[in-house]
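Asker: Below: sequence and its predicted model.
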Amino acid sequence: MKKHFLITFLVIISTTFLNTSKAQTFHFEAINAYWKMIEPLKKGDSLSHETFEKFLSLEPNQIYIKNQGFIKDYLKRLRKAIEVVYMPQNSEILKTRVAAIEKDPASFWLTYKVYVYKQNEKVLRDFQSKLGSQEYIETSYQNTFSMLPKYLQVKDKNINIYPLGIENDAIAGSGTVIATLWTLYNADKIQKGALLGHEMHHVLRKPLDFKNVEKKDEGLMYFLNVVLNEGSADMIDKPTNLANEDVLPYGLSLRDFLIPQADSIISVVNNNIIELKNSGDKIIKTEKDYRNLIQWTSGHKPGYFMADIILRNGYKNQLLKNIQNPFQFIYLYNKAAKKDKKNPPLFADESIKYIQIMEKKYWPTRYN
């Protein structure tokens, strides 16, 4: 699979949120607006710039677009792809593109991402009608609770969930979950409520906000926080995803996203810490440096790799006990990695001592 075309279940924490006081529920305004928008196109009408902009201006769509960093040119091409897929006068163009897509979906990636909604409209609408039921929400909570300690297994009635009709991704933050319908549908074929459970984990884990972090520590603190945040949540849905990749459509499998280079990233981080320490805190890696290092995966890489090793070697209970502590995540990884038969890379004693110093500095009221 071509890496630059891979759209994944990235769970990127949104820095904005929807102002709402409604009880925890699914909100279908955005997905219903999509179904409404495409109806005139099926009869030959074009998708005007104004209509498309009105659709994109819906708050869940806006949050998603900003989170993903979609530029105007991308959105313009998305509008054209929607016209190609749904307007009957473009049937010959679509036929040519579908033939190419069947060989390689990446050949017309935007068209492919729209076409799956057309091709699967009935099944997606049926799936949508079943979302929001109490049974579905309960199942999602069961998935979330599987990676939380008892004291955090508390249902949050203020979580608001917004399915979208574009793209195939999911984000969560500030009590809001936004997930594309295509992503939810395919994830549920493998494990019902797992993707939503993953998303809600980000909310219920209640990640701690480390304030007044020194400039020299900002990059490393970013890394420590995101690998715990995504690695722990990944244990809810990624193992079943990887075990059932054969039933997932193109763009939704994760092996190429989660696994390659995860071990080498850990080695680089270890070297960064040693270099920082030995330079007297003069050789500093910034947050951007660490974002580049983890390949802008928001912590999935190498978070999944590290959490998987922790669980495989019998330290799940210890991880749950320290689910909010990013420093303990590193210590647990090192302890598990020393037992692991695959001999994954370790953080050197020198690095661990430096992280312990950071823990005492930024975890003063919780440090034992």
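Answerer: Done, it's in. Because the structure is predicted, anything quoted here is derived from the model rather than measured. Numbering: from 1, shown residues only.

Asker: going forward, measure contacts and count neighbours with C-alpha atoms only.
Answerer: Will do.

Asker: Do a quick rundown of the strands in this structure.
Answerer: All strands of the chain, identified by DSSP state E, fall at 11-13, 25-26, 160-164, 170-173, 176-180.

Asker: Measure how far the first one is from the centre of its chain, please.
Answerer: On the basis of Cα atoms, centre = their mean, to the nearest Å, strand 11-13 sits 5 Å off its chain's mean C-alpha point.

Asker: How about the longest helix along the chain, which residues are buried there?
Answerer: Longest helix in the chain by number of residues (criterion: DSSP state H): helix 218-243. Going by neighbour count (16 or more other Cα atoms under 10 Å), the buried part of helix 218-243 is 218-238, 241.

Asker: returning to what we had before: can I get the strands of the chain in CSV with distance to Asp45 and mean neighbour count?
Answerer: CSV is the format used below for the strands of the chain (distance: least, Cα to Cα, whole Å; neighbours: other Cα atoms under 10 Å):
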stretch, distance to Asp45, mean neighbour count
strand 11-13, 36, 23
strand 25-26, 31, 18
strand 160-164, 22, 23
strand 170-173, 30, 24
strand 176-180, 25, 24
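
Asker: Now render those strands as CSV, adding distance to Tyr367.
Answerer: Shown next, in CSV, are the strands of the chain (distance: least, Cα to Cα, whole Å):
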stretch, distance to Tyr367
strand 11-13, 26
strand 25-26, 37
strand 160-164, 34
strand 170-173, 27
strand 176-180, 31
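
Asker: okay, pairing it with this:
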Amino acid sequence: MIIRILFLFTYLLFSAQLFAQVIRYNTVDFSGMAPFWQVESSLIKDTEPDPDEWNALFDAPPYQILMAGGFSQKEFEQQLRLAFMPSMGSLLRKELDKNNPKSNFLRHVMQIMGNEKKLKELQANLQKAQLIKTALSMAKELLPDSFLYARALPPVSFIICDKAISHAPTGVIIDLLFSMDFEAYVPYFIAHEAYHFYRAKIKVPNLPGHNQPEYPIIQMLTQMETEGIADQIDKKKFFLNRGPFAGYEWARSYQHYLAKSPQAILQLDEYFIRMATVPNSDSKIIEDLLPMNGHPTGYYMANAIIEKMGKRTLIQQTANPFAFIRLYQRVALKDKKHYPPFSSITMQYLRKLEQKYYLPKKAEQPKQKSSPKLMWYEKDKVINNW
């Protein structure tokens, strides 16, 4: 099975309460699988499922969530018919020849046939596994202790869908077929998402609005810091070096851009020098400087901090991308051979941004009432007492 993209779509249209009302937090959910197996059983017999069977499938909470985010019930039904019904064979072959997203999904879902027993056994194993507990323990290692259990983790649902992995504020949805080939990776992925969930609870109240010119800068630096730290959970073990998925296309792209992180940092430095010296420069360009949404560059910087200064030092500065860059800068200034430092102009420019958006404003001190003027006979008394 090919991983098309590991971190796919965050569905911003989800109702934040829809999932939580039906499935408890800190749970692993398979409510969409029983109705799926029923529909599949009818289709492979070349029988159209009853309306009640379709309704049971799409009434399952995870499918409700997907549909709230734009998932098409009608299209999904048709794709399942093409993939499973023998009478649709000729039309299926035509679709497969097109080599487009639809044909990719059809190839993906057709792997179910002949693997039903294996998938159901996997489902049983995942239901027994302590996925949430394992994921939380891994995420905890990169989070300040005081933030970890402030709120329970949104539910994790396993279904069959047209995305390998999806995530939203209301939960994580994982394709069971994806888990068939990548079972060992599942708790690490959940831990990665758990890190994001708890990290997002650390609010910064003074950030710029979406329409403000400095928003892309703050957003991209935050993305680089957050993903760089979260990637410490899963990338090294699975996608780098000789990890089990290191040969996949997505992993090779990650490795390529990770190797080019020093060049990316130099380009980033040039960008900030330009922003500092030519204030009217287009801040949106930063989005083109950091490949893969900042994942590889952020990983490179976070890994440097951990290796040279320790994980605890990194954790103490959680949720401040400017502090993240300062920590990297301390490493780079001591080891310029391996880590390119930022220029002093860049660091001054970033310091001003941090003071503007991240550092709390000092509360105004109430004016002290002036003391009455001391009389001549009181002065000596004051001096003597002092």
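Answerer: Perfect, I can see it now. Keep in mind it's a predicted model, so treat the numbers as computed, not measured.

Asker: out of the strands of structure 1, nearest to Asn61 of structure 1?
Answerer: strand 160-164 (7.2 Å; Cα to Cα).

Asker: got the angle between that closest one and strand 176-180?
Answerer: Angle, strand 160-164 of structure 1 to strand 176-180, by axes from the mean of the first three to the mean of the last three Cα atoms, to 10 degrees: 20 degrees.

Asker: Strand 160-164 of structure 1 aligns to what range in structure 2?
Answerer: Mapping strand 160-164 of structure 1 onto structure 2 (TM-score structural alignment) gives residues 155-159.

Asker: got a list of contacts for the matching stretch?
Answerer: Under the criterion Cα atoms under 8 Å, 6 or more residues apart in numbering, residues 19-20, 23-33, 62, 170-176, 190 lie in contact with stretch 155-159 of structure 2.

Asker: ok, Leu208 of structure 1 - how many residues close by?
Answerer: When neighbours are counted by other Cα atoms under 10 Å, Leu208 of structure 1 registers 10.

Asker: Which residue in structure 2 occupies the aligned position of it?
Answerer: By TM-score structural alignment, Leu208 of structure 1 lines up with Lys203.

Asker: what's the spacing between its match and Tyr300 of structure 2?
Answerer: With distances taken as Cα to Cα, to the nearest Å, Lys203 of structure 2 is found 25 Å from Tyr300 of structure 2.

Asker: Could you do Tyr63 of structure 2 as well?
Answerer: Tyr63 of structure 2 is 37 Å from Tyr300 of structure 2, where distance means Cα to Cα.

Asker: Same check on Asn100 of structure 2?
Answerer: Distance of Asn100 of structure 2 to Tyr300 of structure 2, computed by Cα to Cα: 34 Å.

Asker: neighbour-wise, which of the two wins?
Answerer: Remark: of Asn100 of structure 2 and Tyr300, Tyr300 carries more neighbours, 24 against 11, as counted by other Cα under 10 Å.

Asker: Which residue in structure 1 occupies the aligned position of that one?
Answerer: In structure 1, the residue paired with Tyr300 of structure 2 according to TM-score structural alignment is Phe305.

Asker: Surely that match touches Pro260?
Answerer: No: counting by Cα atoms under 8 Å, Phe305 of structure 1 does not reach Pro260; the two are 9.7 Å apart.

Asker: what residue of structure 2 takes the place of Gln356 of structure 1?
Answerer: Residue pairing (TM-score structural alignment): Gln356 of structure 1 is matched to Arg351 of structure 2.

Asker: and that match, how many neighbours?
Answerer: 16.

Asker: Skip the chain neighbours and tell me the closest residue to it.
Answerer: Residue nearest to Arg351 of structure 2 in three dimensions, not counting chain neighbours: Phe322, with 7.4 Å by Cα to Cα, 6 or more residues apart in numbering.

Asker: ditto for Phe239 of structure 2
Answerer: Ala246 (4.3 Å).

Asker: what sits against the one you found?
Answerer: Counting by Cα under 8 Å, 6+ apart, Ala246 of structure 2 makes contact with Phe238, Phe239, Leu240, Arg252.

Asker: The second one matches what in structure 1?
Answerer: This means Phe239 of structure 2. Here Phe239 of structure 2 is matched to Leu242 in structure 1, going by TM-score structural alignment.

Asker: show me the residues around its match that make contact.
Answerer: Applying Cα under 8 Å, 6+ apart to Leu242 of structure 1 gives the contacts Ser253, Leu254, Arg255.

Asker: mind checking how far the first one is from Leu124 of structure 1?
Answerer: In other words, Ser253 of structure 1. Taking Cα to Cα, one finds Ser253 of structure 1 at 19 Å from Leu124 of structure 1.

Asker: Mind checking which of those two has more residues around it?
Answerer: Of the pair Ser253 of structure 1 and Leu124, Ser253 is the one with more neighbours under other Cα under 10 Å, namely 24 against 19.

Asker: list the contacts for that one?
Answerer: Thr8, Asn241, Leu242, Glu245.

Asker: now the residues you listed in a markdown table, with distance to Ser279 of structure 1?
Answerer: Shown next, in a markdown table, are the contacts of Ser253 of structure 1 (distance: Cα to Cα, whole Å):
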| residue | distance to Ser279 of structure 1 |
| --- | --- |
| Thr8 | 38 |
| Asn241 | 42 |
| Leu242 | 41 |
| Glu245 | 45 |
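
Asker: Now Leu143 of structure 2: closest residue in space that isn't a chain neighbour?
Answerer: In this structure, Leu143 of structure 2 finds its nearest non-sequential neighbour in Ile315, 6.0 Å apart by Cα to Cα, 6+ apart.

Asker: nope, Ser261 of structure 2 is what I meant
Answerer: Thr297 (5.2 Å).

Asker: My guess is the one you found contacts Leu290. True?
Answerer: Yes: contact criterion Cα under 8 Å: Thr297 of structure 2 and Leu290 qualify, at 6.9 Å.
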